[in-house]
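**Student:** A predicted structure for the sequence below; I have some questions about it.
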Amino acid sequence: MDLSQISESLQRDAVWVVFLNVLLQQAGLPVPAVPTLLLAGSLAASPSQLANILAAAIVASVLADWMWYLAGRAFGYRVLAGLCRLSINPGSCVNQTEARFIRWGLGSLVVAKFIPGFSTVAPPIAGALRMGLPGFLLAAAAGAALWAGAALAAGWLLRQEVHSLVGVLDRQSGGALLVLLGIVAIWLGWKLWQKYRFRKLAAVPHITPDELLAAQAAQRPLLLLDLRGPAMVAENGAIVGATLAEHDRLLDAVGDWPKDQLIVTLCACPEDAGAIQAARRLLDADYQTVRPLKGGYEAWLATANANP
């Protein structure tokens, strides 16, 4: 099917095409929705049809967000951890996401659709934090309306330019495919480069849970920074002797701790990403001995239970 046929199909079934496209994207599948919204906006025959398409996009987005909200409410922090494990770059999906969500509150849901990555993790965080459902749905709907409305309005206002671009792409379908493949290759290369950078960043000495427990038993001076999010701390309890910390306020958590004494960073995130990032920041701030905990909270918990 060429682009002209796709445009005709979209013009005929715009409401359902937009609904399914937005639903699949907001459910977490790598299906871009903005190009569809732009094209649908440019093909709308009247403002009333444009309003119907917008309503379909809002309903689809809120429905997907509601499902993620329920998942977060039922399974708690494990949902966010699972989403982060799907990330090509685990360093981009760590506990500060939750801290920022808490700081921004409902407003974070309104702007979430405009922030890549945050759009998917915000609803399960809201569920895990037991945010009230009416407020969540209202904020999710407002965010969806702004996001989808902006794309549809751009398509409507620039419909002549969009139609011209579709015509050019239709005539140069082979070249357009190469350009698309090039863009995908650049995006994938950028992500893999970020992953490579994280691997280099992770090359910092770690401390094992056994070594940490031995140091605590020997009463060696050490500062244990717990970087887990508030939802997980509330769900599983605080760690005795640990100091709760946020990535954005890391130096405040360290306080006046001597720079020549041991600091251990702990998180509950894929590949210890948050703990490694925090350790690197403290080392850059001239703290001499900073060690991420190998295996994170789960490893610490298993070791602590085996050595009561």
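**Tutor:** That came through, no problem. Numbers count the residues shown, from 1 in each chain.

**Student:** hey, let's count contacts and neighbours off CA atoms from now on
**Tutor:** Will do.

**Student:** Would you check how far apart Val31 and Gln25 are?
**Tutor:** 5 Å (Cα to Cα, to the nearest Å).

**Student:** Would you mark the buried spots in stretch 136-152?
**Tutor:** 136-137, 139-152 (16 or more other Cα atoms under 10 Å).

**Student:** how distant is it from the center of its chain?
**Tutor:** Stretch 136-152 sits 18 Å away from the centroid of its parent chain (Cα atoms, centre = their mean, to the nearest Å).

**Student:** tell me which element Gly127 falls in.
**Tutor:** helix 118-128 (DSSP states H and E).

**Student:** quick one: contacts for the residue lying farthest from the centre of the chain?
**Tutor:** Residue farthest from the centre of the chain, counting by Cα atoms, centre = their mean, is Ala218 at 39.7 Å. Shown in contact with Ala218 (Cα atoms under 8 Å, 6 or more residues apart in numbering): no residues.

**Student:** What of the one 10 residues further on?
**Tutor:** With contacts defined as Cα under 8 Å, 6+ apart, Arg228 is in contact with Asn95, Leu244, Ala245, Leu266, Cys267, Ala268.

**Student:** The fourth one touches Asp226, doesn't it?
**Tutor:** Looking back up the chat, that one is Leu266. Yes - between Leu266 and Asp226 there is a contact at 5.1 Å, judged by Cα atoms under 8 Å.

**Student:** Same drill for the two, tell me which one is more crowded.
**Tutor:** Leu266 (29 against 24; other Cα atoms under 10 Å).

**Student:** measure Ala122 to Gly41 for me?
**Tutor:** Distance, Ala122 to Gly41, using Cα to Cα: 27 Å.

**Student:** Between these two, which has more neighbouring residues?
**Tutor:** Per other Cα under 10 Å, whichever of Ala122 and Gly41 has more neighbours is Gly41, with 32 against 24.

**Student:** Okay, one more to line up with it:
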Amino acid sequence: MDIAHLQHTLQRDAVTVVFVNVLLQQIGLPVPAVPTLLIAGSLLAAPGPLARVLAAAIVASVIADALWYAAGRRFGYRVLAGLCRLSINPASCVSQTEAHFIRWGVSSLVVAKFVPGFSTVAPPIAGALRMAPAGFLAAAGAGAGLWAGLALGVGWLAQDAVLALIAALEAHAGRAALWLVALAGLWLGWKLWQKYRFRRLGAVPRISAAELLAALDSDAPPLLLDLRGASMVAELGPIPGARVAEHDRLADAVGDWPKAAPIVTLCACPEDAGAIQAAVRLRDAGYRSVRPLDGGYAAWCAVARPSARP
């Protein structure tokens, strides 16, 4: 749908268009909603129609968030792991976002819509961590109101500029399309470059699960850092002898561990992304023997003794 078509459709039934657009975007489809809200705000001059469109955006956003919340509450960490695997960049692990959510609490849901990538993962994290439904819905509604209200308000206040931009895009549709394709190509190229950099970063020595078990039974066992994330640890239980760690607080997790002593990092991310990142950061901090567990938590469960499994 081009801008002109969107403009004419909004003039006919702005409430339905905004509701459907916001619902699809918040569910996770690559359908931008902010341009729709900006155009809707520029076309609706009266407070009544603006209020109805704002209400439609809030309801659509809360419905999508509630679906993700229910999925997180029902399936727990498996939903978060699935979102992590869908990411084009394996280094953007959900467990890191989860740590921020736990630290910020309810306020994180209010600002989630303004943080790229956080909007989709925050609701299932809230569900997985058993956040109270009433508090979740209130925070999700407040965040949706701020996000949609700001976009509609900007469109209303800058309606002349928005309408002029629409006219310019209509007059130069071919050039605008080329610019959009170029920007999309740059974004995709940047993401692929991040993936390439991660794969180069991932070329670090690893330890197998069997080697880890043997090392834990030795006279000088390594420090095992569990980076799985709070919801997975709460659901499946801690790993005996491991320290639960957060990426932003690795120094606290390591404590006074000698820098020459061995450390093993473990996560449940695709391609061991979180464990690799933590290992590299600890090496940069001066710890000389840090290795991620090859295969992560799944590899640990495959070889661990029954008494050692969570």
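**Tutor:** Perfect, I can see it now. Bear in mind the structure is a predicted one, so any value in this text is a computation, not a measurement.

**Student:** After superposing, what score do the chains get?
**Tutor:** Once superposed, the chains reach a TM-score of 0.97 (TM-score structural alignment, normalised by the length of structure 1), with 308 aligned residues with a Cα RMSD of 1.3 Å.

**Student:** wait, isn't Ala299 of structure 2 in contact with Leu212?
**Tutor:** No - applying Cα under 8 Å, one finds Ala299 of structure 2 not in contact with Leu212, separated by 10.4 Å.

**Student:** For the two, indicate the residue with more neighbours.
**Tutor:** Leu212 (20 against 16).

**Student:** what about the more buried one, is that helix, strand or coil?
**Tutor:** helix (DSSP: H, G, I helix; E, B strand; the rest coil).

**Student:** ok, Ala40 of structure 2 - contacts?
**Tutor:** With contact set as Cα under 8 Å, 6+ apart, Ala40 of structure 2 has these partners: Gln7, Leu10, Ala14, Val18, Leu152, Gly155.

**Student:** which stretch of helix or strand covers the closest residue to Ala126 of structure 2 other than its chain neighbours?
**Tutor:** Nearest residue to Ala126 of structure 2, sequence neighbours excluded (Cα to Cα, 6 or more residues apart in numbering): Tyr69, at 6.3 Å. Tyr69 of structure 2 belongs to helix 47-75 when assigned by DSSP H and E.

**Student:** Mean distance between that helix and structure 1 after superposition?
**Tutor:** In the superposition against structure 1, helix 47-75 of structure 2 averages 0.4 Å from its aligned positions (mean Cα distance after the TM-score superposition for structure 1).

**Student:** Name the residues of that helix that come out as buried.
**Tutor:** By 16+ other Cα under 10 Å, the buried positions in helix 47-75 of structure 2 come out as 49-50, 53-66, 68-73.

**Student:** you'd agree Leu146 of structure 1 is in a helix?
**Tutor:** Yes - under three-state DSSP, Leu146 of structure 1 sits within a helix.

**Student:** just so I have it, where are all the strands in structure 2?
**Tutor:** Using DSSP state E, the strands of structure 2 run over 223-226, 243-244, 263-266, 290-292.

**Student:** Contacts only, for the closest residue to Glu98 of structure 1 other than its chain neighbours.
**Tutor:** Among residues not flanking Glu98 of structure 1 along the chain, Gly229 sits closest, at 6.0 Å (Cα to Cα, 6+ apart). By Cα under 8 Å, 6+ apart, Gly229 of structure 1 lies in contact with Asn95, Gln96, Glu98, Ala99.

**Student:** coming back round to it: which of the contacts of Ala40 of structure 2 line up with contacts in structure 1?
**Tutor:** Contacts conserved in structure 1 for the contacts of Ala40 of structure 2, counting by both residues aligned by TM-score structural alignment, their matches' Cα atoms under 8 Å: Leu10, Ala14, Val18, Leu152, Gly155.

**Student:** which one of these sits closest to Val254 of structure 2?
**Tutor:** The closest of these to Val254 of structure 2 turns out to be Leu152 (Cα to Cα; 47.3 Å).

**Student:** burial of the closest residue to Pro205 of structure 2 other than its chain neighbours, as a residue count?
**Tutor:** Nearest residue to Pro205 of structure 2 in three dimensions, chain neighbours excluded: Arg291, at 6.1 Å (Cα to Cα, 6+ apart). Counted by other Cα under 10 Å, the residues lying close to Arg291 of structure 2 total 25.

**Student:** From what I see, Arg291 of structure 2 and Leu266 are in contact.
**Tutor:** No - counting by Cα under 8 Å, Arg291 of structure 2 does not reach Leu266; the two are 9.1 Å apart.

**Student:** re earlier: show me what the helix holding Tyr69 of structure 2 is packed up against.
**Tutor:** helix 3-27, helix 77-86, helix 118-128, helix 133-157 (3 or more Cα pairs under 8 Å, 6 or more residues apart in numbering; DSSP states H and E).

**Student:** switch to 7 Å and redo it
**Tutor:** Counting contacts by 3 or more Cα pairs under 7 Å, 6 or more residues apart in numbering; DSSP states H and E, helix 47-75 of structure 2 is packed against helix 3-27, helix 118-128, helix 133-157.

**Student:** between the last one and helix 3-27, what angle do the directions make?
**Tutor:** Interaxial angle, helix 133-157 of structure 2 versus helix 3-27 (axes from the mean of the first three to the mean of the last three Cα atoms, to 10 degrees): 160 degrees.

**Student:** what's the mean distance for helix 133-157 of structure 2 versus structure 1?
**Tutor:** Overlaying structure 1 shows helix 133-157 of structure 2 at a mean distance of 0.3 Å from the equivalent residues (mean Cα distance after the TM-score superposition for structure 1).

**Student:** With the second one instead?
**Tutor:** Per the superposition on structure 1, helix 118-128 of structure 2 and its aligned residues are separated by 0.3 Å on average (mean Cα distance after the TM-score superposition for structure 1).
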